[in-house]
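Asks: Sequence and computational prediction follow.
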Amino acid sequence: MATTENKLHAESRTEFGKGAARRIRRAHKIPAVLYGHGSDPVHMTLPGHETMLLLKNANAILTIDLEGTEHLALAKDVQRDAIKPVIEHIDLVIVRRGEKVVVDVPVHIEGEAGIETVVTVENSTLSVLADAFKIPESVTVSVEGLEAGSQILAKDVTLPAGAELEADEELLIVNIVQQQSVEELESELAEAEAEAGIEREESDEDEAAEAEAAEGESDDAEKGDDSE
């Protein structure tokens, strides 16, 4: 729940465009926009370090103090740099106490599946409807003892009290498949390379094996000559 501990002091933003955004980030601030409940979008900047600390958890509710006026807002869309630990832009949605919002909640996998299986997480988040101030930090999915061929769909996930499934019930969350042998993996790789027209370079081990085989054939030929 939003408190004074997750309050951010924002500043109105009047400059726009890529150049302005770069200048804002160089000043260790983050460009953001606040909207919702029929109000006009408000463009602002947020303090970089403090904001990043508060957004470590998904779906954070923040108290935005914009020039003396406070707004409760959900960090709906956080755009992060693909390489650097930098937030490039934030979309903030105004929320009211008691209202429900649709959010994507992280999926947490626990347990160990059956022997010689591979657990594939097909969707790492699950869309749910929840009270804006009671958004679950994650949903837990157990794969304990599941055999190859098992699947966990969205409708199979147990949600925390008060949360409702918003995603398609048939959405595949986790897929359990049989672990492939080294030979099968190499065969699939060779087929893929052949289809792509890629010629695999021989490894030192392959070259050594071919040289040994050739040497063996040469020895056999010499023995044949000696016997004549």
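Replies: Nice, thanks for sending it over.

Asks: When you work out contacts or count neighbours from here on, use the C-alpha atoms and nothing else.
Replies: Fine.

Asks: For L55, see how far away the residue nearest the centre of the chain is.
Replies: Centroid-nearest residue in the chain: S124, 6.1 Å away (criterion: CA atoms, centre = their mean). S124 sits 18 Å away from L55 when distances are taken as CA to CA, to the nearest Å.

Asks: Could you do L74 as well?
Replies: According to CA to CA, L74 stands 10 Å off from L55.

Asks: Counting neighbours, go ahead and name the busier of those two.
Replies: L74 (25 against 16; other CA atoms under 10 Å).

Asks: Next one: that one from V139, what distance?
Replies: With CA to CA as the criterion, L74 and V139 are 19 Å apart.

Asks: ok, now L172?
Replies: 15 Å.

Asks: Which parts of stretch 107-117 count as buried, going by neighbours?
Replies: Judged by neighbour count using 16 or more other CA atoms under 10 Å, the buried positions of stretch 107-117 are 107, 109, 113-114, 117.

Asks: E186 should be in a helix, yeah?
Replies: Yes - under DSSP: H, G, I helix; E, B strand; the rest coil, E186 falls within a helix.

Asks: number of nearby residues for it?
Replies: Residues within reach of E186, counting by other CA under 10 Å, total 12.

Asks: likewise V174?
Replies: 22.

Asks: wait, doesn't it sit right on V119?
Replies: Yes - with contact defined as CA atoms under 8 Å, V174 counts as touching V119 (7.0 Å).

Asks: this is the other structure I want to compare:
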Amino acid sequence: MSDNKLSAKSRSDEGKGASRRLRHAGQIPAIVYGGGSDPQSIQLEHEKTWVASQKEWFYSSIIDLDVDGKLEKVLLRDMQRHPYKQLIMHIDFQRVNQNEAIRMSVPLHFVNGEQSPAGKAADVVIMHELTEVAISCLPGDLPLNIEVDLSKLELGDTIHLSSLVLPEGVEIPQLKLGPDHDVAIVVARQGRVEAEPAAEGEGEGEEAAAAPKAAGDEAADDAEGEEK
């Protein structure tokens, strides 16, 4: 049994009023659809689901959804949150067919960055251009995440999508669209160089030259005043 498990109950009441009552009772209205079966309205305990929603697997893994004792394999497809409260308003789950490829966005895990030549250099910034990648695979081959090894990254290097080492059975559909879609994942750039402090005495000559000019201006003003 997977650790990525949620428990739910079926529900018959639908509509905004019913959903509002569920939320007041600490429940989340949700729906399960797809997989060749009719959509089913369900409800989940908010507290337990909220805790699960803080985990990475909640968004990128197949979930074992227990509905009234019947287990279904599902994927999270949509989750509506309250604008400012820590409150989940509604969830959509999609049933999974083990024999059909699915498309999911999975997180990228960047490893060995501190060990790389770029990571050891004080004046180099490692930019993460992407934090997740869309993949296609059978449900049984779905990885929790994909690692990006930065151990050999040097100043000026760029890691692209095509450089990723993918698990067996996993592919990136975007790469089939052509070279222009092989976007950068990581870039090692030169960091900002601070300006060197001015040498002692530098600029003093300019200030000294400006002083007589100011004094001359004052004398000219006095002369104009006497003429008037």
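Replies: Nice, thanks for sending it over. Everything quoted here is computed from the prediction, not taken from an experiment.

Asks: returning to what we had before: save the buried residues of stretch 107-117 of structure 1 as CSV, and put in secondary structure and distance to K7 of structure 1 too.
Replies: Shown next, in CSV, are the buried residues of stretch 107-117 of structure 1 (DSSP: H, G, I helix; E, B strand; the rest coil; distance: CA to CA, whole Å):
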residue, secondary structure, distance to K7 of structure 1
V107, strand, 27
I109, strand, 32
A113, coil, 42
G114, coil, 46
T117, strand, 46
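
Asks: and these as a markdown table, adding distance to K155 of structure 1?
Replies: As requested, the buried residues of stretch 107-117 of structure 1 are exported to a markdown table (distance: CA to CA, whole Å):
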| residue | distance to K155 of structure 1 |
| --- | --- |
| V107 | 13 |
| I109 | 16 |
| A113 | 20 |
| G114 | 22 |
| T117 | 23 |
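
Asks: Closest to T63 of structure 1 out of these?
Replies: Closest approach between the buried residues of stretch 107-117 of structure 1 and T63 of structure 1, by CA to CA: V107, at 26.3 Å.

Asks: these two touch, right, that closest one and E137?
Replies: No - if you go by CA under 8 Å, V107 of structure 1 and E137 don't touch, sitting 9.3 Å apart.

Asks: Now L165 of structure 1: closest residue in space, sequence neighbours ignored.
Replies: Leaving aside its chain neighbours, L165 of structure 1 sits nearest to V128 (4.7 Å; criterion: CA to CA, 6 or more residues apart in numbering).

Asks: Equivalent analysis for A52 of structure 2, please.
Replies: Here the residue nearest A52 of structure 2, using CA to CA, 6+ apart, is F58, at 6.4 Å.

Asks: Output the longest strand belonging to structure 2.
Replies: Scanning structure 2 for the strand with the most residues, using DSSP state E, yields strand 70-81.

Asks: Quick one: distance of that one to the chain centre.
Replies: Distance of strand 70-81 of structure 2 from the chain centroid (CA atoms, centre = their mean, to the nearest Å) equals 20 Å.

Asks: about what we covered before: confirm the residue nearest to A52 of structure 2 sits in a helix?
Replies: Yes - under three-state DSSP, F58 of structure 2 falls within a helix.

Asks: give the contact list for it.
Replies: Each residue near F58 of structure 2 by CA atoms under 8 Å, 6 or more residues apart in numbering is listed here: 4, 52, 76.

Asks: What distance do you get for the nearest residue to the last one once chain neighbours are set aside to A118 of structure 2?
Replies: What sits nearest to L76 of structure 2 in space, not counting adjacent residues and going by CA to CA, 6+ apart, is F93, at 4.8 Å. Taking CA to CA as the measure, F93 of structure 2 and A118 of structure 2 are separated by 42 Å.

Asks: One more: P167 of structure 2?
Replies: P167 of structure 2 is 26 Å from A118 of structure 2, by CA to CA.

Asks: quick one on the thing from earlier: what's the average distance of the longest strand of structure 2 to structure 1?
Replies: For strand 70-81 of structure 2, the mean distance from the matching residues in structure 1 following superposition reads 2.8 Å, by mean CA distance after the TM-score superposition for structure 1.
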